[in-house]
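Novice: this one's structure only:
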């Protein structure tokens, strides 16, 4: 894994308080695959360019989503993809990954990302927006 990939996973691992890097990587892979299904065009490409290569490829080759998932359904979908996860642990996983993504993206790109997502994702990224 590249140094950038290791640093990204270290951040996810620390935020998620995971015991192993493998747990952090599993969460990152699932959350980024689901996120990629919700982003389109230049916004997805710009975010991928800021992610480590292996995670960028996951974002660019997402799971297919018929419709945008509400934040609650996004967490439930994450729980369904992670073996042994509950909605509570999945919410933790989503928060650990998306807050790391928010830092990597920066405020301007994060604003563009949030415009493509249903209302409420700002909280999943750990960046509550004023109403």
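Specialist: Arrived safely. Since the structure is predicted, the reported quantities are computational estimates derived from the model, not experimental observations. Numbers count the residues shown, from 1 in each chain.

Novice: can we go C-alpha only for contacts and neighbour counts from here?
Specialist: Noted.

Novice: Quick one: neighbours of residue 112, just the number.
Specialist: Summarising burial for residue 112: neighbours were counted as other Cα atoms under 10 Å, giving 15.

Novice: how close does it get to residue 81?
Specialist: As for residue 112, its distance to residue 81 is 26 Å (criterion: Cα to Cα, to the nearest Å).

Novice: second one coming, line it up with the first:
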């Protein structure tokens, strides 16, 4: 997937005014996600993302411990200047729903197995994959 297509999808789902806002959200969310998924699944997801975002996923922000879904949202809010938990949840949903589409159902299921409960909703799924 080309970077501009990825960003356009994130921008549309996040209802961002500019591609720069979508890019900022994508960089933070994928950086945090990369600290929580490992191995073959992280590499497979990275291979389905544009190179710029794949590198962010593969070289993540550091996490001391796994974050549950709520703490993941709070961490996102902390990394995005001016964000609240509500806007961060929106950012996370916009980015992870596009990533879920790129991952496909099998890879998404395997990713969710690595994550604490609640991430299925962050990826835009109403029930665990």
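Specialist: Thanks, I have the structure now. Just so it is clear, the structure is predicted and the values come from calculations on it, not from any experiment.

Novice: Tell me how many other residues surround the aligned partner of residue 4 of the second structure in the first structure.
Specialist: Alignment note (TM-score structural alignment): residue 4 of the second structure maps to residue 6 of the first structure. For residue 6 of the first structure, the neighbour count with other Cα under 10 Å is 14.

Novice: Three-state assignment for residue 6 of the first structure, please.
Specialist: Here residue 6 of the first structure is helix, with the state taken from DSSP: H, G, I helix; E, B strand; the rest coil.

Novice: how much space is there between it and residue 65 of the first structure?
Specialist: From residue 6 of the first structure over to residue 65 of the first structure (counting by Cα to Cα), the distance is 29 Å.

Novice: what's the answer for residue 108 of the first structure, then?
Specialist: Distance from residue 108 of the first structure to residue 65 of the first structure, by Cα to Cα: 25 Å.

Novice: Do a quick rundown of the strands in the first structure.
Specialist: Here the first structure has no strands by DSSP state E.

Novice: those helices in it, which residues are they?
Specialist: Using DSSP state H, the helices of the first structure run over 3-16, 21-36, 41-50, 53-60, 71-81, 87-105, 107-115, 121-124.
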